[in-house]
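Participant: predicted model follows, preceded by the sequence.
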Amino acid sequence: MLETFRNAFKIKDIRNRIFYTLVMLVVIRLGSQLPLPGVNGEVLANWFASQGTDALNFFSAITGGSLENMSVFALNITPYITSSIIIQLLTIAIPKLEEMQKDGEDGRKKMTKITRYVTIALAVIQSVAMAIGFGRSGYLEKFDALNVIMMVATLTAGSAVLMWIGERITEKGVGNGISIVLTINILSRIPEDLMTLYTKFIANAANVGNAIIAAVVIIAVILVTIVLVVFLQDGQRRIPVQYSKKIQGRKQVGGQSSYIPLKVNTAGVIPIIFAQSIMQMPVLVATMLGKGNGNGIGSKILHGLSQSYWCNPKQPIYSLGLLLYILLVIAFAYFYTSITFNPLEIANNMKRQGGFIPGIRPGKPTSDYLTKILNYIIFIGAVGLMIVAVIPIFFNGVFSASVSFGGTSIIIIVGVIIETLKQIESQMLVRYYKGFLND
């Protein structure tokens, strides 16, 4: 990693891209601290502190504390992420969108434009709901039409600006713009969470021995989780492909061998985000409405959906929610992979190009073979995701080590860092080739 950065800074164009990205990240963090006009920030901060639910912690983490601070970037890029997921899902149901997706660069530009429009629409809907909800709860300085309109316009503009910054980082920076915006938000919360762990388990330990043991355990858990994520992100099954020889004119072409890389974690972090969103949405709505704190059956169901009650030895019944969480992650891993990876299309493309998998006939047998291999890989990837996600949940339940970052955050951070480094390396390779050809 350090070697890649050292080499990158030797090339002027890549060095400028890195500096541009850093400037944009500074702008994001500054915007995350600018207070939203018309909001009683102190009262709202006290309300967030009194809630402490997993749903609010999750959204606070991915917005870098902007939601908790109610800054102009409070919505952050969550509308864009939701919009991207919606558009990807709609490509299954709407043939026109599926055609756009396959229509090369022009189709990609049209899909991007549609995603932007949906992002703005979602930002408006979310900001209206927040403005009215907070206004009715007395968290606005003045609950009138002018203040609501100002809040909606500011939140929507903040989300649009972050979307624009993400696209500029992709175009003029190091790439992976939206992912980098999400990563810097999560990273901004980690120092505070580490300080919470230090205060609870090390500073307040009964003696020096216990403090040392606690420090070693915390560091070991973090390192093991990171190592597991790295293996999960880089792991792949390579399917060998052989291309038959052809005569074109007087030349013989083809005959080379290649492979199809099937990633172990094919769906990335999407299954966990989907599962968390579905399970935490009822908890978030109940929290906003001031419900779910009683002893009724409804409150117990909400507790079962909340991660903070899982793996608690004193209340094992709530860990049934963890089983539901595991099933949802596995189901979404298969579902998301099915809409992003089409074995039949790959088999047909291979057949047209004269490629085949050794020992497997081209066409449908190849498609069936890829589907069979993919099903095994998806399950392994989903199990790996669950191990990474459950480790922080286990320590939270057994030791009450409550922090905003967890397995999901670490998967996002490590995945984005690995992909960004690969993009920088590919840009360096292109520059080296250009320099060689110009010489």
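Facilitator: Looks like it arrived, so ask away. Numbering: from 1, shown residues only.
Participant: C-alpha only now, for contacts and for neighbours.
Facilitator: Fine.
Participant: please report the distance of the residue of the chain positioned farthest from its centre from residue 99.
Facilitator: Distance from the C-alpha centroid of the chain peaks at residue 250, with 51.2 Å (C-alpha atoms, centre = their mean). According to C-alpha to C-alpha, to the nearest Å, residue 250 stands 37 Å off from residue 99.
Participant: residue 192 too?
Facilitator: From residue 192 over to residue 99 the distance is 46 Å, taken as C-alpha to C-alpha.
Participant: kindly report the same for residue 302.
Facilitator: 41 Å.
Participant: same question, residue 122
Facilitator: Applying C-alpha to C-alpha to residue 122 and residue 99 gives a distance of 24 Å.
Participant: repeat that for residue 107.
Facilitator: Residue 107 is 8 Å from residue 99, by C-alpha to C-alpha.
Participant: just to be sure, residue 416 is in a helix?
Facilitator: Yes - with DSSP: H, G, I helix; E, B strand; the rest coil as the criterion, residue 416 is part of a helix.
Participant: and the longest helix along the chain, what's buried?
Facilitator: What stands out as the longest helix in the chain, according to DSSP state H, is helix 364-399. Buried residues in helix 364-399, counted by 16 or more other C-alpha atoms under 10 Å: 366-367, 370-371, 374, 377-397.
Participant: show me what contacts residue 237?
Facilitator: Contacts for residue 237 (C-alpha atoms under 8 Å, 6 or more residues apart in numbering) come out as 261-264, 377.
Participant: of those, buried ones?
Facilitator: In these, burial by neighbour count holds for 262-264, 377, counting by 16+ other C-alpha under 10 Å.
Participant: which of those residues lies closest to residue 255?
Facilitator: Here the nearest of the buried ones among the contacts of residue 237 to residue 255, counting by C-alpha to C-alpha, is residue 262; it sits at 22.4 Å.
Participant: wait, isn't the closest one in contact with residue 234?
Facilitator: No - Residue 262 is not in contact with residue 234 according to C-alpha atoms under 8 Å; the separation is 10.5 Å.
Participant: compare residue 122 and residue 99 (neighbour count), which wins?
Facilitator: residue 122 (19 against 12; other C-alpha atoms under 10 Å).
Participant: how much space between that one and residue 61?
Facilitator: For residue 122 relative to residue 61 (C-alpha to C-alpha), the value is 20 Å.
Participant: just say helix, strand or coil for the closest residue in space to residue 383 that isn't next to it in sequence.
Facilitator: Using C-alpha to C-alpha, 6 or more residues apart in numbering and skipping the chain neighbours, the partner closest in space to residue 383 is residue 330 (7.7 Å). Using three-state DSSP, the structure places residue 330 in helix.
Participant: adding another structure so you can compare the two:
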Amino acid sequence: MNADASLRRRILVTLGVIVLFRLGQSLPTPHLTARAPEDDHPLRWILDLATGGGLATLPVFAFGVLPSLVALPVLRTLIVLIPRLAALRTEGEAGARALLRYQRRLTVVLGLPGAIAVVTFRGLEVLHSVVAVACLTAGAALVLRLTEVITDRGFGDGVRILLLAQVLAVLPAEFLRLYGTKGWAAVVVMAVVALSIAVLTVVLAQGQRRVPVQYAKRMIGVRAYGGAPTYIPLRFPQANSPAVLAAALLSLPSLWPGVGWLGDEGNPWRIAVYFVLVCAFAFIRAALSQDMDKVAGELVRVGGFVPGIRPGPWTAEYLDYVNRRVIAFGALCSGVVALIPAIGLALLDVNPRLPFAGVALLVVLVFLVSVTLDTARQFDALRLRKEYGPFLR
């Protein structure tokens, strides 16, 4: 199969799986009738985002990719706690296949209690309950299989692609609701918010500080190898956790007397405190996730060095100095990105259905941009393979 046919097949597979997934989220479950929360219920929007509106209509794919999304972090926690699972990570391909089987089983196990909980509150007959639980659990397992098909034969990570499809299916209704209450001003403000977050997220994701590295030449026989200059890319690791953690901390003092302004998301002082907390948490998280001593030790092991800097601890100190400046700038940008939806919602004077609406909007928009970037990178890699494949044979 040539490269053009491979690209076309991957695109068609991805689109076909998304269509099947959305059809499954429209197919009603036997013997179940939906009793969705009220439109202004505080949990309605977050449930719609997590399940693509599935818990509002109770289709066969009522849980969406939620069981598959939760199964991976649960499995990672179990790997830390259970030595047998930790040993599988060191067994290469065989261990990876075994962990994949455990992840599939865990997805079904997570879908089963959710199906039982949904059916229990419906008061169905025993036979009808069994049928409904079986359909919902089978739907969770089938969604897992659809994510694997996209990962193996389509573009991007299957769970993230289908989660993106869920979010895009819910957002238009939310924007229409906002337009119905605030008019065109809401459309303009939300467009500016979305565009600003997208641009800054792309800049942070693509930006890097290149530290030059030179490798010593090695003589093997009569030929010299190595010596080519290269670089170490220092990036700012992006994450939504600082904004979520900052919003969670700000919610606690709002219950105390005298600091009720922290509970008002449009209060300027609250926004300022929120910005400082996001910057601090982003800086701490990035600093803890990167070990420059390890990078410097790896350079010594392979015979590399930074021009003008002595190898070993001196290189680690230099890299740490440069990296702190990178993550300081990235943390400041993260704070600015976190401020954009908060200021936008404050300008609209929106009474959100969901607490921390600014954080929720930020997480959704950053997720959309990150999934788009990952998919574009994979598409670009396949395109380059098509162009330069004949020269590599």
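Facilitator: Okay, I see it. Worth saying up front: this structure is predicted, and the values here are computed from it rather than measured.
Participant: what about the buried ones among the contacts of residue 237 of structure 1, which are in helices?
Facilitator: residue 377.
Participant: which residue lines up with residue 70 of structure 1 in structure 2?
Facilitator: Aligned counterpart of residue 70 of structure 1 in structure 2: residue 58 (TM-score structural alignment).
Participant: can you pull out the helices in the stretch 1-150 of structure 2?
Facilitator: 3-24, 44-51, 54-57, 66-81, 83-88, 92-120, 126-153 (DSSP state H, counting those that start in this stretch).
Participant: what's the closest of the ones you listed to residue 192 of structure 2?
Facilitator: helix 44-51 (21.8 Å).
Participant: check contacts around residue 32 of structure 2.
Facilitator: So residue 32 of structure 2 contacts 58, 119, 122, 132 (C-alpha under 8 Å, 6+ apart).
Participant: what's the neighbour count on residue 107 of structure 2?
Facilitator: Counted with other C-alpha under 10 Å, residue 107 of structure 2 comes out at 26.
Participant: brain fart, residue 254 of structure 2
Facilitator: Neighbour number of residue 254 of structure 2 under other C-alpha under 10 Å is 15.
Participant: for it, give its distance to residue 315 of structure 2.
Facilitator: Counting by C-alpha to C-alpha - residue 254 of structure 2 and residue 315 of structure 2 are separated by 46 Å.
Participant: how far away is the aligned residue in structure 2 for residue 25 of structure 1 from residue 243 of structure 2?
Facilitator: Aligned counterpart of residue 25 of structure 1 in structure 2: residue 18 (TM-score structural alignment). According to C-alpha to C-alpha, residue 18 of structure 2 stands 30 Å off from residue 243 of structure 2.
Participant: more crowded one of the two?
Facilitator: Higher neighbour count among residue 18 of structure 2 and residue 243: residue 243, with 27 against 21, using other C-alpha under 10 Å.
Participant: is it true that that one touches residue 358?
Facilitator: No - at 9.6 Å, residue 243 of structure 2 does not count as touching residue 358 under the criterion of C-alpha under 8 Å.
Participant: which neighbours do the two have in common?
Facilitator: What both residue 243 of structure 2 and residue 358 touch, as defined by C-alpha under 8 Å, 6+ apart, is the set residue 338.
Participant: figure out how far stretch 117-135 of structure 2 is from the centre of its chain.
Facilitator: 33 Å (C-alpha atoms, centre = their mean, to the nearest Å).
Participant: first-to-last residue distance for it?
Facilitator: First-to-last residue span, stretch 117-135 of structure 2, C-alpha to C-alpha: 14 Å.
Participant: give me the contact list for it.
Facilitator: Contact with stretch 117-135 of structure 2 is made by 29-32, 60, 112, 115-116, as judged by C-alpha under 8 Å, 6+ apart.
Participant: again, 6 Å this time
Facilitator: Contact with stretch 117-135 of structure 2 is made by 30, 115-116, as judged by C-alpha atoms under 6 Å, 6 or more residues apart in numbering.
Participant: same thing with stretch 60-69 of structure 2?
Facilitator: 24-25, 27-29, 51, 54-55, 107, 110-111, 136, 139.
Participant: distance-wise, check the aligned partner of residue 12 of structure 1 in structure 2 relative to residue 112 of structure 2.
Facilitator: Aligned counterpart of residue 12 of structure 1 in structure 2: residue 5 (TM-score structural alignment). Separation of residue 5 of structure 2 from residue 112 of structure 2 (C-alpha to C-alpha) stands at 40 Å.
Participant: over to residue 126 of structure 2?
Facilitator: 16 Å.
Participant: which one's more surrounded, those two?
Facilitator: residue 112 (20 against 9).
Participant: was I right to think the more buried one contacts residue 137?
Facilitator: Yes - Residue 112 of structure 2 lies in contact with residue 137 (C-alpha atoms under 6 Å); the separation is 5.4 Å.
Participant: that older thread, JSON lines for the buried ones among the contacts of residue 237 of structure 1, including distance to residue 420 of structure 1?
Facilitator: Below are these laid out as JSON lines (distance: C-alpha to C-alpha, whole Å):
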{"residue": "262", "distance to residue 420 of structure 1": "20"}
{"residue": "263", "distance to residue 420 of structure 1": "17"}
{"residue": "264", "distance to residue 420 of structure 1": "19"}
{"residue": "377", "distance to residue 420 of structure 1": "24"}
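Participant: what span of structure 2 lines up against the host helix or strand of residue 194 of structure 1?
Facilitator: Element membership for residue 194 of structure 1, per DSSP states H and E: helix 177-197. Using TM-score structural alignment, helix 177-197 of structure 1 lines up with residues 158-178 of structure 2.
Participant: what's the answer for stretch 248-258 of structure 1, then?
Facilitator: By TM-score structural alignment, stretch 248-258 of structure 1 lines up with residues 220-230 in structure 2.
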